[in-house]
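Q: Fold the stuff below for me.
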Amino acid sequence: EKLRLDKAGQYVVFSLVTRQDLMTIDRLRNTHHKGLRCMYLNEDQVLIVKIMPGILHEASHQVLARMIIRKAIVMGIEDNELFGMGATRIQGVASQKEVDAAFKPPTLRPLSTHWPTLVFECGVSESLEQLRVDGHWWLENSSGEVKIVLLISVNKKARRIILEQWEM
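A: The predicted model follows:
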């Protein structure tokens, strides 16, 4: 309820979460709570859960993604060269993270284990600093495979949207 009323943070941190716990949480989440994104720190056994407050979060990155696809097509890039990965979990060096949305060129990166080239991280009424931590994770853990991270910070109360583009 607090999250819906913008009176709570968007992140919850759990410690001492084993990989077995993570698999159990994934099964529950996939059937009942699909609006959660997870980042798991393997060695520390820490699970960071990002709670999606609903339509505003999803619409924010979907609208921007559609605009980028349209521009890419105008530039001569075939629409089948931008494969939408959705909310995929990617394994980093010592942690794993789920993206809000991502794209990769399927001809150059056909495997499901391949990193995206473009990543979207969106936050509604959350700290821009936390989004920056997320953006940093993608660039640092991908060994240069992620080329661009777009951060979308939406603040309903201030009626403000902040976009940041991060690159290595």
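Q: contacts, neighbours, all on C-alpha from now
A: Fine.
Q: Roughly how far does K50 sit from V146?
A: According to C-alpha to C-alpha, to the nearest Å, K50 and V146 sit 21 Å apart.
Q: quick one: which of those two has more around it?
A: Taking other C-alpha atoms under 10 Å, K50 and V146 do not tie; V146 has more neighbours (22 against 19).
Q: Distance of the nearest residue to that one once chain neighbours are set aside relative to I161?
A: Excluding its sequence neighbours, the residue lying closest to V146 (C-alpha to C-alpha, 6 or more residues apart in numbering) is T117, at 4.3 Å. Distance of T117 to I161, computed by C-alpha to C-alpha: 23 Å.
Q: Between those two, which has more neighbouring residues?
A: T117 (20 against 13).
Q: residues contacting that one?
A: 102-105, 145-148 (C-alpha atoms under 8 Å, 6 or more residues apart in numbering).
Q: Now do stretch 21-37: everything it contacts.
A: Contacts for stretch 21-37 (C-alpha under 8 Å, 6+ apart): 49-54, 87, 97-100.
Q: rewinding a little: which two of the contacts of T117 lie the greatest distance from each other?
A: Across those, the longest distance by C-alpha to C-alpha is 13.3 Å; it joins P105 and I148.
Q: Relative to A158, how far out is the residue nearest the centre of the chain?
A: For the chain, the residue nearest the mean C-alpha position is V99 (2.4 Å; C-alpha atoms, centre = their mean). Counting by C-alpha to C-alpha, the gap between V99 and A158 amounts to 25 Å.
Q: Name the nearest of the contacts of stretch 21-37 relative to L3.
A: P53 (6.7 Å).
Q: Centre of the chain to the host helix or strand of I25, how far?
A: Secondary structure from DSSP states H and E places I25 in helix 19-32. Distance, stretch centre to chain centre, for helix 19-32: 18 Å (C-alpha atoms, centre = their mean, to the nearest Å).
Q: Helix or strand next in line after that helix, which one?
A: strand 36-41.
Q: S60 versus L128, what's the distance?
A: 15 Å.
Q: One more, so I can put them side by side:
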Amino acid sequence: MTPDELSKILLLDEYQVLNIPQEDFAGLEPHIGTRAYTYRAAIGELRIKVATQIHGTISGWAAGLIREGEAAGAFDSRDLFLISKGRLQGFMGEYEGIIKVPDCAIVPRRRLWPTLVFEFGYAEPYEDLKADVKLLLEGSAGKISKAIIIKLDPLHDGETEIQRGFVEIWHLVDGQATKHGCKKSLFPPPRSHEVQKLELPLGDILRSQLDDLANEGWGRDDTIALYFDPLREYIEEATWRHLVQKGVLECDDESD
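A: You can find the predicted model right below:
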């Protein structure tokens, strides 16, 4: 496959599973752009996510965790970095040689591996998202504390609002990626949507940097909340923009 051929495929704006030999990947990788992807060199498989407005919402939601932690007095927001589409390598065991670009990750200051990773799925099958979570948690040998899946059902013809979606949180238990608790409904919003949240221990957020970055009075088991309602708002707004770009909806305010 040539760079031009790959560029044309990416213009289709669809979730792609491509066969790319290892010797060709280095020349093609720069042409993937800002999309999240997974490349498994051992089998020459490249999975590339769609780059939609909806996918971009995850960074805004993850940033809310950093803001919440600073507002609560747990840490200084300047000590945590939000990395969107950052390239990860150095996975171990059966995952050796794989290159992974997650949708979003949080990395404490002076730490190589992220502690929290967010994987967003729209067109992407749930099974592929779970495979990514296994790679991130097991392949990093637990250096990544938590992987958070946000999965939406794609819009069907005639739909202008997301109908179904959920959030899951995964962690490592005895060397195996394991779902923590049950999936939480994102769409349709439950009656208790205002209090829906993930509670993430500070020890999982800061890991080896806990002693250096946590403010006085904050310990490993103290938690920071990540509420669901802001994510819903981001997704609803991004869905509207996505449909405007697709020509499904009209935008009547382009005066500025």
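Q: rewinding a little: out of the contacts of T117 of the first structure, which end up buried?
A: Neighbour-count burial (16 or more other C-alpha atoms under 10 Å) applied to those gives 102-105, 145-148.
Q: Turn those into a markdown table, columns for distance to V133 of the first structure and secondary structure.
A: Output for those, formatted as a markdown table (distance: C-alpha to C-alpha, whole Å; DSSP: H, G, I helix; E, B strand; the rest coil):
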| residue | distance to V133 of the first structure | secondary structure |
| --- | --- | --- |
| A102 | 17 | strand |
| F103 | 20 | strand |
| K104 | 22 | strand |
| P105 | 25 | coil |
| E145 | 18 | coil |
| V146 | 15 | coil |
| K147 | 16 | coil |
| I148 | 14 | strand |
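Q: Let me have the residues you listed in CSV, extended by distance to W166 of the first structure.
A: Shown next, in CSV, are these (distance: C-alpha to C-alpha, whole Å):
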residue, distance to W166 of the first structure
A102, 14
F103, 15
K104, 16
P105, 19
E145, 13
V146, 10
K147, 8
I148, 6
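Q: for the residue nearest to the centre of the first structure, what are its contacts?
A: Taking C-alpha under 8 Å, 6+ apart, we find V99 of the first structure in contact with 37, 86-90, 119-121.
Q: If we use 6 Å, what do you get?
A: By C-alpha atoms under 6 Å, 6 or more residues apart in numbering, the residues touching V99 of the first structure are 87-88.
Q: Then Q16 of the second structure?
A: 47-48.
Q: Identify the residue of the first structure aligned to it.
A: Aligned counterpart of Q16 of the second structure in the first structure: Y11 (TM-score structural alignment).
Q: Going along the chain, name the helices of the first structure.
A: Secondary structure of the first structure, counting by DSSP state H: helices at 19-32, 55-74, 128-141.
Q: what would those helices look like in TSV with distance to I152 of the first structure?
A: Formatted as TSV, the helices of the first structure follow (distance: least, C-alpha to C-alpha, whole Å):
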stretch	distance to I152 of the first structure
helix 19-32	24
helix 55-74	7
helix 128-141	8
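Q: so which of these comes closest to E43 of the first structure?
A: That would be helix 19-32 among the helices of the first structure, by C-alpha to C-alpha, at 10.2 Å.
Q: Can you give me the buried ones in that closest one?
A: Counting neighbours by 16+ other C-alpha under 10 Å, one finds that the buried residues in helix 19-32 of the first structure are 22, 26.
Q: Repeat that for stretch 103-123 of the first structure.
A: 103-106, 114-123.
Q: okay, how far is it across it, tip to tip?
A: Terminal residues of stretch 103-123 of the first structure are spaced 19 Å apart (C-alpha to C-alpha).
Q: Work out the gap between that stretch and the centre of the chain.
A: The answer for stretch 103-123 of the first structure is 11 Å, by C-alpha atoms, centre = their mean.
Q: Please apply the same query to stretch 65-76 of the first structure.
A: Distance of stretch 65-76 of the first structure from its chain centroid, counting by C-alpha atoms, centre = their mean, is 20 Å.
Q: And for stretch 5-16 of the second structure?
A: Counting by C-alpha atoms, centre = their mean, stretch 5-16 of the second structure comes out at 21 Å from the chain centroid.
Q: next one: stretch 11-18 of the first structure
A: 18 Å.
Q: State the distance from H32 of the first structure to Q20 of the first structure.
A: According to C-alpha to C-alpha, H32 of the first structure stands 19 Å off from Q20 of the first structure.
Q: And R160 of the first structure, by the same measure?
A: 40 Å.
Q: I90 of the first structure now?
A: 18 Å.
Q: and what of I55 of the first structure?
A: Taking C-alpha to C-alpha, one finds I55 of the first structure at 31 Å from Q20 of the first structure.
Q: can you check R66 of the first structure too?
A: 37 Å.
Q: Ok, V63 of the first structure next?
A: Using C-alpha to C-alpha, V63 of the first structure is found at 36 Å from Q20 of the first structure.
Q: what residue of the first structure matches up with L80 of the second structure?
A: Aligning on TM-score structural alignment places L80 of the second structure opposite L82 in the first structure.
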